[in-house]
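# Predicted model and sequence below, questions to follow.
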Amino acid sequence: MALTDGKTELAQQDQDELVYEHAAVSPSETHLEPAYSTERPSELEVVSKEMSDGLPRSADSGLAPPEDSPKTNGETQSSEDCMGAKSETAIVNGDGAGSASIDSIMSGTTDSEMGGLSPEDFSTDPMLASAIASTLHPQPNLDALFSSTTPARSRAPSILKSAQTVSDDWELYKRAGPRYPASIDRLIMKYHQKHSDSWQLAHDLGAGSGVYAPTLAKFFRHVHVSDPATSGLNASRQLLSAWSAENDKKRGRFTFSHTKPEEAAECVADKTVDLATLTECAHFTNPDAMVRSVAASLAPNGTLAMVTHRPIANVVGNQQVREAVARLYEAWGRKPWDVACGTDAKSRQQFGLGLDYVPLPEDLFKREETRRITINAGRKDHALFRAPFDASEDEEDLKMSADEMMDLPTSRVDAKEKRVEYSDDGEVGKGWRHEVGWESFRTRIAMFDSFETVQRLEPYLTDIQECIMKTSPNGVKVVIEWAVVVFLATKKEQQ
């Protein structure tokens, strides 16, 4: 299927020539149809022959010569664990200087444990606004532990000024954090590498401001960004333009379309997308229509990946602070959940199911290869993702008609699909736990609510501050963790 006229927005160089942003593409290629040629290999060389051994053969998507995505030989990897794939071939950036291999990106050896972020980066994340950029378990500060005086504390740089430039609450929510750790990228990309290993085209659906697109661009030759909101698409253009300006040796190129996730197949050619992602937005969709449309766009063995996190974090390792924070969020009320889930009843109900409401048609996907993953949620993912105040609305459900009851979202998990649980204690779930100061809770509220609300909640914030000062080893920091659900599925080869 060709690109739908009027839906894809391309940068126009002049009246007669359309070019993709950051890519020289002729007008005849603007439909993302297969365009094989004798040009030199892609700037993205994904895997070596040695790495390919033991992985299934994949079908190339239609943006590059066949040599850009190496085919594989041999038997399928026997391990059930999708984390076993390795790669040793470098990603080629110009002359190759300073480039990293896919394996090094996936293993995190090119970045610090915090994803290569500087303290300045942390100061722009509301829940990390007061964090000290250190490991979670630093050497004890004996002077602070045994001193009779209160340790000196400094206030992190404010992010409220920049936050006020974003008018849409949900867009602000998606941009505000938590920042996706390197472990989630490795989880998704290693799963994709095992089942497809084609790295031509990724589609970021419901992208909002495009915060995940730069990550996709590290792995894929081309990234298509779509969002149903014009404001989100404009924000993604600005963010990705800035990202491209700071990354001269670009690994990915971007195109854009004003499209709903349920219309994914209308903005790309059929069977060309290698990886389709929905981050923090799947619950806003009609899941049946969305899954079938995405499936039509996916190449054989292509990957569908979804990620959703809980809108508020839990405190771990300090029961007194945990209870104080729980009182704060109870007093705050519906706001964080309204921003994350929307006020529409069906969106909230779907969000409360984690990602279990997403169906997986057996005629389109390999159910036995599906992974439904929870991180830091244990077996309480439904309880964690359901808004607390929704529990009091069960009586309203009893007043529904039979048709309304039938329309309620329910779990669509099939017995053939595999559930996996991880925590921050392991490598796969690492990175969703952070150390923050008490001020970060104030910043989080101020990001999404009024000054009057912050004033109203001041006694609860003061209580948290005092609890941290009394119970934290250094009187400054406390550990929080986010609950996350991940959905990974592989399209059948012949569909």
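All right, it came through fine.
# use CA for all of it now, contacts and neighbours both
OK.
# so what's the residue lying closest to K174 once chain neighbours are set aside up against?
For K174, the nearest residue in space outside its immediate sequence neighbours is E280; the separation is 7.1 Å by C-alpha to C-alpha, 6 or more residues apart in numbering. Residues counted as contacts of E280 (C-alpha atoms under 8 Å, 6 or more residues apart in numbering) are K174, M306, V307, T308, H309.
# Next, the first one: secondary structure please.
Assigned with DSSP: H, G, I helix; E, B strand; the rest coil, K174 falls in the helix class.
# What about it, how many residues nearby?
Other residues within reach of K174 by the criterion other C-alpha atoms under 10 Å amount to 21.
# distance of R412 from I480?
Separation of R412 from I480 (C-alpha to C-alpha, to the nearest Å) stands at 31 Å.
# Just give me the longest helix of the chain.
Ranked by number of residues, the top helix in the chain under DSSP state H is helix 230-246.
# What is it packed up against?
The helices and strands touching helix 230-246, judged by 3 or more C-alpha pairs under 8 Å, 6 or more residues apart in numbering; DSSP states H and E, are helix 213-217, strand 222-226.
# thought R412 was touching G354?
No - counting by C-alpha atoms under 8 Å, G354 is not a contact partner of R412; they are 11.2 Å apart.
# Among these two, which residue is more densely surrounded?
G354 (29 against 14).
# Run a quick neighbour tally on the closest residue to V484 other than its chain neighbours.
Of all residues beyond its chain neighbours, the one nearest V484 is H309 (4.2 Å), with distances taken as C-alpha to C-alpha, 6+ apart. With neighbours defined by other C-alpha under 10 Å, the count for H309 comes to 24.
# How much space separates H309 from I480?
Distance of H309 to I480, given as C-alpha to C-alpha: 13 Å.
# The structure to be compared is supplied as follows:
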Amino acid sequence: MTSALVSMSSTNLTGKKFAFSARRGVDWSNYLAYRPVYPQSFFERIYNYHTQKAGVAWSVAHDTGAGCGIVSSVLASRFDSVTISDPNDGYTKLAREFILEKTLFPESKFRFLQETAEKSSVESDTVDLITACECIHWTTPDIAIKEFRRQLKAGGTLAITYYTRPLIGANERAVRAWKAVWDAFSKKHRARMSSTAYEIANAALESLEFPEDDWEALKRIYINAQGTLDGFMLDDRVAESRVKESEEKVWVEDEDWCDTCGIEWLKGYVATWEPHFQESEIQYIWDELERALEGKQVKIKTPVVMILATKRA
């Protein structure tokens, strides 16, 4: 891939070093190579929202569900200290290695915690910004959101974000084949994957509720969605919307979340999803997609949703 979504693998990091076995979880070497990198505009949307609040501070950020620390490493350039938490075995250890090799920040700038979003050891009323990127659908959201509120200072910012699989454009045959890939994935893993996680993700996080007594200035930003949630839907499981009339909705098209790619990148991207889907299981679909592409690159765009909220004093 090229342009704004350049892969983390273009750094000096050794992919093999950041790989996990299937028993331990995500293969982060594939994730770093084939998932889109959060562009600067992603962080600027969060920072601009945060800056607009009275008494804004840049002291402590908490990146929950941090994985190997991709978002955390960027937050460190704006905040005095960053707490990095993830419930999965080994992930925070990996985040420490990843961040200390990728950045010039001292280890003292970071705090690493292996714990869930629903129950954290982070002290109450101490955090200026909490990010939960690509993880809220794996939690019990109502409990996690209450926990985020406990940690935040009054006026602090919560940013919950999710991106789904990229969409292919300007090639109807390739669009049909790409959809068939995801239909096959969803059908095979329907019984294995959490129904709740699918319902939340398919609804573009609209099922997440933010009580008005606890939160204010709630803003939902839909990127590359073209005014509909269809691009987020992997199957027919969709949670009920809890969006309130008082919440602001913004629909934007953002080229920073667009790129061009070929068949090998598309295969690599699918391989980052869990449970792992063997290429050979749908070889006939991949063959059709390859024929549709005719050896050429195709433009893709990634639908993204960002929820920004302020803890009410």
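Now that the structure is in, tell me what you want to look at. All of these numbers come straight from a predicted model, not from anything done at the bench.
# right, so of the helices and strands packed on helix 230-246 of structure 1, which gets closest to K250 of structure 1?
helix 213-217 (7.8 Å; C-alpha to C-alpha).
# What residues sit buried inside the closest one?
Within helix 213-217 of structure 1, the residues that qualify as buried by neighbour count (16 or more other C-alpha atoms under 10 Å) are A213, P214, T215, L216, A217.
# ok, back up a step: now the helices and strands packed on helix 230-246 of structure 1 in TSV, with distance to D274 of structure 1?
As requested, those are exported to TSV (distance: least, C-alpha to C-alpha, whole Å):
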stretch	distance to D274 of structure 1
helix 213-217	11
strand 222-226	10
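# Tell me which of those lies nearest to R292 of structure 1.
Shortest distance between R292 of structure 1 and these, using C-alpha to C-alpha, is found for strand 222-226: 16.8 Å.
# how close does the closest one sit to structure 2?
Relative to structure 2, and after both are superposed, strand 222-226 of structure 1 has an average distance of 0.6 Å to its aligned residues, where the measure is mean C-alpha distance after the TM-score superposition for structure 1.
# residues in structure 2 matched by that strand, start to end?
With TM-score structural alignment applied, strand 222-226 of structure 1 matches the range 81-85 in structure 2.
# quick one: contacts of that stretch?
59-67, 69, 72, 75-76, 92, 95, 109-116.
# ChimeraX command to pick out the buried ones of those residues?
Typed into ChimeraX, the next command selects the buried ones out of the contacts of stretch 81-85 of structure 2 (criterion: 16+ other C-alpha under 10 Å):
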select :60,61,62,63,64,65,66,67,69,72,75,76,92,95,110,112,113,114,115,116
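# from the contacts of stretch 81-85 of structure 2, which ones fall inside strands?
Among these, the residues falling in strands (DSSP state E) are V60, A61, H62, D63, T64, F110, R111, F112, L113.
# so how far is W215 of structure 2 from the third one?
H62 of structure 2 sits 18 Å away from W215 of structure 2 when distances are taken as C-alpha to C-alpha.
# next one: the fifth one
In this view, T64 of structure 2 and W215 of structure 2 are 19 Å apart by C-alpha to C-alpha.
# go on, the first one?
If you measure V60 of structure 2 against W215 of structure 2 using C-alpha to C-alpha, the figure is 19 Å.
# Wait, M469 of structure 1 touches V478, no?
No - using C-alpha under 8 Å, M469 of structure 1 and V478 do not qualify as a contacting pair, with a distance of 9.7 Å.
# Comparing the two, which shows the higher neighbour count?
A count of neighbours by other C-alpha under 10 Å puts V478 above the other of M469 of structure 1 and V478, at 25 against 20.
# mean shift between the longest helix along structure 2 and structure 1?
Counting residues, the longest helix found in structure 2 (DSSP H) is helix 172-189. On superposition with structure 1, the mean distance recorded for helix 172-189 of structure 2 (mean C-alpha distance after the TM-score superposition for structure 1) is 3.3 Å.
# Give me the next element, helix or strand, following that helix.
helix 195-202 (DSSP states H and E).
# equivalent range in structure 1 for that following helix?
Residues 345-352 of structure 1 are matched to helix 195-202 of structure 2 when aligned by TM-score structural alignment.
# Now do the buried residues in that stretch.
Neighbour-count burial for stretch 345-352 of structure 1, with 16+ other C-alpha under 10 Å as criterion, is recorded at K346, S347, R348, Q349, Q350, F351, G352.
# Repeat that for stretch 441-449 of structure 1.
Neighbour counts over stretch 441-449 of structure 1 (16+ other C-alpha under 10 Å) mark F441, R442, T443, R444, I445, A446, M447, F448 as buried.
# Can you tell me which of those residues comes closest to P361 of structure 1?
Comparing every one of the buried residues of stretch 441-449 of structure 1 with P361 of structure 1 (C-alpha to C-alpha), the shortest separation belongs to F448, at 37.5 Å.
# separation between the residue nearest the centre of structure 2 and L293 of structure 2?
For structure 2, the residue sitting closest to the mean C-alpha position, by C-alpha atoms, centre = their mean, is E134 at 2.8 Å. With distances taken as C-alpha to C-alpha, E134 of structure 2 is found 29 Å from L293 of structure 2.
# Once you drop chain neighbours, what's closest to the equivalent of C68 of structure 2 over in structure 1?
Taking TM-score structural alignment as the criterion, the aligned counterpart of C68 of structure 2 in structure 1 is S209. With C-alpha to C-alpha, 6+ apart as the criterion, S209 of structure 1 has its nearest non-adjacent residue at 3.9 Å, and that residue is S236.
# And the helices in the stretch 101-250 of structure 1, which stretches?
102-107, 119-122, 142-146, 160-163, 169-176, 182-195, 213-217, 230-246 (DSSP state H, counting those that start in this stretch).
# Fine by me, we can end here.
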